[in-house]
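[1] what follows is a predicted structure for the sequence shown.
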Amino acid sequence: MFQPNMFDSPHIFEMTSKAFEAEMGKSRDLLDEYDTKSGTDTMGGGADPSGDEDLDGSPSQPPNKKKKRYHRHTQRQITEMEAFFKECPHPDDKQRKELSRELGLEPLQVKFWFQNKRTQMKAQHERHENSILKSENDKLRAENNRYKEALSNASCPNCGGPATLGEMSFDEQHLRIENARLRDEIDRISAIAAKYVGKPMNSFSSSHLSPHLPSRSSIDFGGGQQPGGFVGEMYGAAAAAASDLLRSVAGPTEADKPMIVELAVAAMEELVRMAQAGEPLWVPDHQGNSAGEMLNEEEYLRSFPRGIGPKPLGLRSEASRESAVVIMNHVNLVEILMDVNQWSSVFCGIVSRAMTLEVLSTGVAGNYNGALQVMTAEFQVPSPLVPTRENYFVRYCKQQSDGTWAVVDVSLDSLRPSPLSKNRRRPSGCLIQELPNGYSKVMWVEHIEVDDSSVHNIYRPLVHSGLAFGAKRWVATLDRQCERLASSMAMNIPAGDLCAVMTGPEGRKSMLKLAERMVMSFCTGVGASTAHAWTTLSPSGTDDVRVMTRKSMDDPGRPPGIVLSAATSFWISVPPKRVFDFLRDENHRSEWDILSNGGQVQEIAHIANGRDPGNCVSLLRVNVSFVKRIFFVILTNTYTNSSQSNMLILQESSVDATGSYVIYAPVDIAAMNIVLSGGDPDYVALLPSGFAILPDGPTEAAAAFNPGEGIVDDVGSGGTLLTVAFQILVDSVPTAKLSLGSVATVNSLIKCTVERIKEAVAGKTA
């Protein structure tokens, strides 16, 4: 430790000063060398550009030592490099050497000049983008203010009071929903702009809006004058914050791509090991869950210490593994998984929306070996009571050494963390092994971390057991769809099919194609996808009916006009198979179908499309009274002539190990005749309705829940979770007004159907 009196000596002070000047000289030498190499100009506040003098004007080095001088580029050198930059901003070593010879510069100086120029151009581009984003933000803010003013002044033209649903046009009814969407859009753009300007994101939460505006969680249905005291409430307030994740997420940046490739390669290795490993990584599920095996979390962390990082706080792990032999060759399976449109179609009951953001690699010529693509997807359960799971992930396909193919997904949330993300996919996917005769063995692994606190109570045992989103459902769906595809491609008509109304194989194929479109339309419209704007009608009963309206325009597959969709889910203490057999049987249809009540139902065409007798497509003729025919025409807006004595219904029933469907749609007789003759089915207008039938979860899964949460006591004991959904064309004019009467009619129709089903199946059980 220095003593204070030591500084009294002038000799010590002189030594300290000289040492300080020597160190300053060394620092300037290093800076001179760096600046000479980089070719940058010196802006030294009046100092000599040569750098030969110290700050106080005294020489910093002995006169005989050679000093490196700063080098300022000439105008010609700058002009030549600017011109070359426009043609080639990334010159290689050969080009840099040639340019340095022409301009009299060192190659390293040329290299640093181009690096600095690219950095400058990137900064200019970011400033330009920031200006555009701020301009868009201002436009959205102004539009939002106009909507607020319009909503606050909305009134009934007759009485001057608040406008009710019956006196508002379709667009006016959804102004509040659109306003909420715009608010989310402003938040997203503000967040992007904040990255460039370095300012905190503006908050546009509902607390800062006008008190006259609704939050995203509520819609006014007319304030007190609604039949039955309905209160409109948007479903999923917790999930609404993440409603535009698929739309808002952008593709990867250039800086992200090396990390994405590295993550995909590591995920592929993990998937292969998890698919092939036994104990202690996978242990038998002694709780009785139908998922089969459980992942040993401690062993997993020991086996894969890197992964994508620790599990975020508040997320629950969900892992499962399943295998099956399917009737499809491995090449076609890989193509389905790597083509987002085919993948969405085959798994339409699970994938509600999907999109490929960027293809990083198409693989080697002729196949998908090495293919790499960044995607977003939304996964669903066929019920509006279960929020969807949205993921931003990379999909990687690779052929293994033994001829097996592997396709893996892994979340990219770590590259772009977001508080809106409520789940992420650890390495998940499948191994596909080629078998003889066009078959393949598929081993599927699903490993998810999710916050499912907003799942409805009656669906929690199903979700927690892994049957809702787990590997068993993926494999069962794939097996079922492979059977269906094989049936549609069969040239010989099975002896059990009723084909008297069909002219031949072409008619059979057209009918199956029409049924496939009907099923896809039903599946995409019955879940809680964030693309939908479900509204809850809360009557005095125990069941909530969710409704939404949408315009149908320029779609040859749907009748034009305003379509009203309604769905409700409930639990009944009847096994799923009994409910499925009851609903698909045309002999019992009059017991629940209001439109066919009292009429004779006859199956005039039957196409088997799977091993199980319940997997089939049927064409039904329903003979109804004149009054029922008029009611049918009003509700469905089909083009059936009321003077005719029957109507036609296209129906497909489908069952696998994880659930079943009964989906149907009224069809125009003239259009159906064209289809049965082998004509194009794409122009047949359909509005599918039907049922999604799921088990209520294993018994042991239900025991893990607190009965005080309102769960039905018998859930998990072999009962059924049944979703009933209708689509009805309430007006053939897209700009028409939606009346409360239409909403009340559809609500009554679905409630009456539910009561009839409960009464009928309970009677059969007794």
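    Perfect, thanks for sending it. Since the structure is predicted, the reported quantities are computational estimates derived from the model, not experimental observations.

[2] please make it C-alpha for all contacts and neighbour counts, starting now.
    Fine.

[3] and the nearest residue in space to Arg321 that is not next to it in sequence, which of the three is it?
    Excluding the flanking residues, the one nearest Arg321 by Cα to Cα, 6 or more residues apart in numbering is Val445, at 4.5 Å. Using DSSP: H, G, I helix; E, B strand; the rest coil, the structure places Val445 in strand.

[4] what's the neighbour count on Val445?
    26 (other Cα atoms under 10 Å).

[5] try Ile630
    17.

[6] gap between it and Ile669?
    Distance, Ile630 to Ile669, using Cα to Cα, to the nearest Å: 16 Å.

[7] repeat for Glu149
    Counting by Cα to Cα, the gap from Glu149 to Ile669 is 49 Å.

[8] these two: which has the busier surroundings?
    Ile669 (17 against 14).

[9] so the closest residue to Gly659 other than its chain neighbours, which of the three states?
    In space, and not counting its chain neighbours, Gly659 is closest to Leu694: 4.6 Å by Cα to Cα, 6+ apart. Of the three states, Leu694 takes strand under three-state DSSP.

[10] ok, now Glu129?
    helix.

[11] again with Ile663
    Assignment for Ile663 (three-state DSSP): strand.

[12] OK, contacts around the residue most central in space within the chain?
    Per Cα atoms, centre = their mean, the C-alpha nearest to the average position across the chain is that of Glu378, at 2.3 Å. By Cα atoms under 8 Å, 6 or more residues apart in numbering, the contact set of Glu378 is Leu246, Val351, Ser352, Arg353, Ala354, Thr388, Arg389, Glu390, Asn391, Ser529.

[13] what about the first one, neighbour count?
    So that's Leu246. The burial count for Leu246: 20, using other Cα under 10 Å.

[14] picking up where we left off before, apart from its chain neighbours, what residue comes closest to the residue nearest to the centre of the chain?
    Glu390 (4.3 Å).

[15] okay, now the one to match up with it:
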Amino acid sequence: MFQPNMFESHHHLLEMGSKPHENEDYESKSGTDNMEAPSGDDQDPNDRPKKKPYHRHTQHQIQEMESFFKECPHPDDKQRKELGRRLGLVPLQVKFWFQNKRTQMKSQHERNENTQLRDENEKLRAENIRYKEALGSVSCPNCGGPASVGEMSFDEQHLRIENARLREEIDRISGIAAKYVGKSMLSYPQLLSGASGEIFGVSDLLRSIPGPSEADKPMIIELAVAAMEELIRMAQTGEPLWVPNSDGLGEVLSEDEYMKTFPRGIGPKPLGLRSEASRESGVVIMNHINLVEILMDTNQWSSVFSSIVSRATTLEVLSTGVAGNYNGALQVMTAEFQVPSPLVPTREIYFARYCKQHGDGTWAVVDVSLDNLRPATISKCRRRPSGCLIQEMPNGYSKVTWVEHAEVDDRAVHNIYKLLVNSGLAFGARRWVATLDRQCGRLASVMAINISSGDVGVISSPKGRKSMLKLAERMVMSFCTGVGASTAHTWTMLSGSGADDVRVMSRKSMDDPGRPPGIVLSAATSFWLPVPPNQIFDFLRNENSRNEWDILSNGGLVQEMAHIANGRDPGNSVSLLRVNSPNSSQSNMLILQESCSDATGSYVIYAPVDIMAMNVVLSGGDPDYVALLPSGFAILPDGDNNQTRGISEVGSLLTVAFQILVDSVPTAKLSLGSVATVNSLIKCTVERIKGAVLNDAA
């Protein structure tokens, strides 16, 4: 049986790693060039800012920040602190230097782009006149006489207009890209000219390229422009392209109609891959501009969608867009998509992401795989044009229409997850929209300047509330990156761990203020239960039933000390729990917990936290220095709408995951006894949960 002393040492180590940062009170130090006063939650209304001494940056500091700006113009809090520490500046000085630099770059871009846009306007007018004259002098193929526009085929007229517009857009993006990649971008208008119907015919060229190179960039631009056209039509077209599902609960893509509508695209479907297409619309509480920024910023995107995106990297930015926004932005990326279970392989994608503002004010962001640029690689997943349309709505809301279209080899998916993956709920549009809607509600809660009526307990200020929500966000992200099948996060898979149905990984933690130092074991397992997801979610998040499954609470009374309502759903909340354990050495242990739910899945994630560190957070202090090892649960529907398992109940797929500190010395050797203990812990927890929820369901 699991011994509680492991958690005692864990608790002690949390105290060691959670002291507030020594430079936390930095606002009293020297200012920076062009320094502005803090605003919003960063400023105490009773403490008016005093005039700060003028501070001129050294040449070395400027060079270092210029270099960092090229890689990351929007550093987060942690990056600003690290940069400031290296350069002898306080984070606020770094923050305002980057703000001023972004403003300067924006003004410079706007001047350049205004000139370019005026030139393009003239060019388009001249092109218009030329096409009108050309169409007026077309001769009839039968008699040689003049032909009216009406006698030309509709398809030919449409293709001429489309090709002219696409060629203009390619030339424009190529011109912008040339400024940022330092070389002239070639244009290939002949690929799109004439009425051949091969608007999307760039894939033949892509197949002949051995790998990514400078020569690939013009082709990436053309592919991105064509993908944008396809996304718009996929998002806006109904039947016969999209037809109602047989159960009347959605729509499916007609593959025959798709191939007729988009005959070229990125080429035919490779052998062994299964097509997966879905479309979903929803209204979310976020301004359309902020939403575009999240999608185009890799860090924000992977943070907001941390339950889906296990890792993401921007390899190269071909265009930053025009007029200081993301209109025309194009970047090459890699990403890994996951389901929160070790039993579903991740999907690795190498793709281009292109953003464009359309004439009606709608924004669109499209992804398209670039596998054809590296034909030697056998891809197990590729994305045909996928992404979303974003329409501005009143009062800061946006309407989002999402399209997901992929071709995948999912033969390695475990049997209990096959129905979920095949239903499209695992990776499809519905999951992206539901996750976005839930996260937008959460962000709105973070940005609230008043204490909500749904908040109760020991939180006494908006600063404390915001700090606690920020700590919970980091906890959720840390959980998501360790629970799926991805092994790209410094984890080492342990073979021969003694349990085939439990995946065990280890990691050595050093010099990370957000984690206790030492050897950490992560254990995860997934299983099916004949109980609806909402019933399991309510059971696991309820503090009154916690001692039925939580070995950590050791039979003690669990009391909710603070509660933050986190979005529209009453189940979405962040809580601070106190465990009054009968074991005196564990008395008054605190647990931070976030529970969240949407139509495609639910999570209950928690971590023991040090009391002193939590007091700092509740008073509005920096949460980045609180050490966390999150554990928890991911609850998904089983995807079996028709009960094909032969059981009448609606079922759930439950993943249980733990992170445990097994040794406080990072250089120590991992003992087999520690692995066995973690295995016992997770198996005991699973048995307790099964016993409790199945008894309740009986």
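    Thanks, I have it. None of the values given here were measured: they were computed from a predicted structure.

[16] quick revisit: aligned to the residue nearest to Glu378 of the first structure, what sits in the second structure?
    When the second structure is aligned by TM-score structural alignment, Glu390 of the first structure is paired with Glu348.

[17] compute the first-to-last residue distance for stretch 274-282 of the first structure.
    Termini of stretch 274-282 of the first structure sit 8 Å apart (Cα to Cα).

[18] for stretch 267-277 of the second structure, same thing?
    Termini of stretch 267-277 of the second structure sit 16 Å apart (Cα to Cα).

[19] in that stretch, what counts as buried?
    Gly267, Leu273, Arg274, Ser275, Glu276, Ala277 (16 or more other Cα atoms under 10 Å).

[20] what does the third one align to in the first structure?
    For Arg274 of the second structure, the aligned residue in the first structure is Arg316 (criterion: TM-score structural alignment).

[21] with secondary structure and distance to Gln643 of the second structure added, can I get the buried residues of stretch 267-277 of the second structure in a markdown table?
    Below are these laid out as a markdown table (DSSP: H, G, I helix; E, B strand; the rest coil; distance: Cα to Cα, whole Å):
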| residue | secondary structure | distance to Gln643 of the second structure |
| --- | --- | --- |
| Gly267 | coil | 37 |
| Leu273 | coil | 26 |
| Arg274 | strand | 23 |
| Ser275 | strand | 23 |
| Glu276 | strand | 21 |
| Ala277 | strand | 23 |
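
[22] now flag whichever of these is closest to Trp242 of the second structure.
    Ala277 (9.8 Å; Cα to Cα).

[23] excluding its backbone neighbours, what's nearest that closest one?
    In space, Ala277 of the second structure is closest to His405, 4.3 Å off (Cα to Cα, 6+ apart).

[24] returning to what we had before: what residue of the second structure matches up with the residue nearest to the centre of the first structure?
    Using TM-score structural alignment, Glu378 of the first structure lines up with Glu336 in the second structure.

[25] secondary structure element for that match?
    strand 330-337 (DSSP states H and E).

[26] related to what we said a few turns ago, residues touching the residue nearest to Gly659 of the first structure, list them.
    Contacts of Leu694 of the first structure (Cα under 8 Å, 6+ apart): Pro576, Thr658, Gly659, Ser660, Thr720, Leu721, Leu722.

[27] the first structure: matching residues for stretch 128-144 of the second structure?
    So stretch 128-144 of the second structure sits over no part of the first structure, by TM-score structural alignment.

[28] can you check stretch 675-694 of the second structure too?
    Using TM-score structural alignment, stretch 675-694 of the second structure pairs with 743-762 in the first structure.

[29] and the matching stretch, how far out from the chain's middle?
    32 Å (Cα atoms, centre = their mean, to the nearest Å).

[30] and stretch 755-766 of the first structure, by the same measure?
    Using Cα atoms, centre = their mean, the offset of stretch 755-766 of the first structure from its chain centre is 37 Å.

[31] kindly report the same for stretch 263-279 of the first structure.
    The answer for stretch 263-279 of the first structure is 24 Å, by Cα atoms, centre = their mean.

[32] cool, stretch 623-636 of the first structure as well?
    That offset, for stretch 623-636 of the first structure, works out to 39 Å (Cα atoms, centre = their mean).

[33] what's it in contact with?
    In contact with stretch 623-636 of the first structure (Cα under 8 Å, 6+ apart) are residues 595-601, 639-640, 642-643, 645-647, 666, 728-730.

[34] same check on stretch 268-279 of the second structure?
    235, 251-253, 380-381, 401-410, 422, 424, 428-430.

[35] kindly report the same for stretch 275-282 of the first structure.
    274, 293-297, 299-300, 321, 430-431, 443-445.

[36] Ser411 of the first structure corresponds to which position in the second structure?
    In the second structure, Ser411 of the first structure lands on Ser369 (TM-score structural alignment).

[37] and the gap between the spatially closest residue to Gly556 of the second structure that is not a sequence neighbour and Gln157 of the second structure?
    Distances taken as Cα to Cα, 6+ apart place Ser581 nearest to Gly556 of the second structure, at 4.1 Å, with adjacent residues excluded. From Ser581 of the second structure over to Gln157 of the second structure the distance is 78 Å, taken as Cα to Cα.

[38] which one of these two has more residues nearby?
    Ser581 (18 against 14).

[39] which one in the first structure is aligned with the more buried one?
    Checking TM-score structural alignment: Ser581 of the second structure goes with Val624.

[40] contact partners for the equivalent of Ser465 of the first structure over in the second structure?
    Under the alignment (TM-score structural alignment), Ser465 of the first structure maps onto Ser423 of the second structure. By Cα under 8 Å, 6+ apart, Ser423 of the second structure lies in contact with Gly639.

[41] since we're on Glu279 of the first structure, how many residues are nearby?
    10.

[42] ok so, going back, mind checking the SS state of the match of Glu390 of the first structure?
    Under three-state DSSP, Glu348 of the second structure falls in the strand class.

[43] my guess is it meets Thr334, correct?
    Yes. Counting by Cα atoms under 8 Å, Thr334 is a contact partner of Glu348 of the second structure at 7.3 Å.

[44] what about Pro623 of the second structure, distance to Arg172 of the second structure?
    45 Å.
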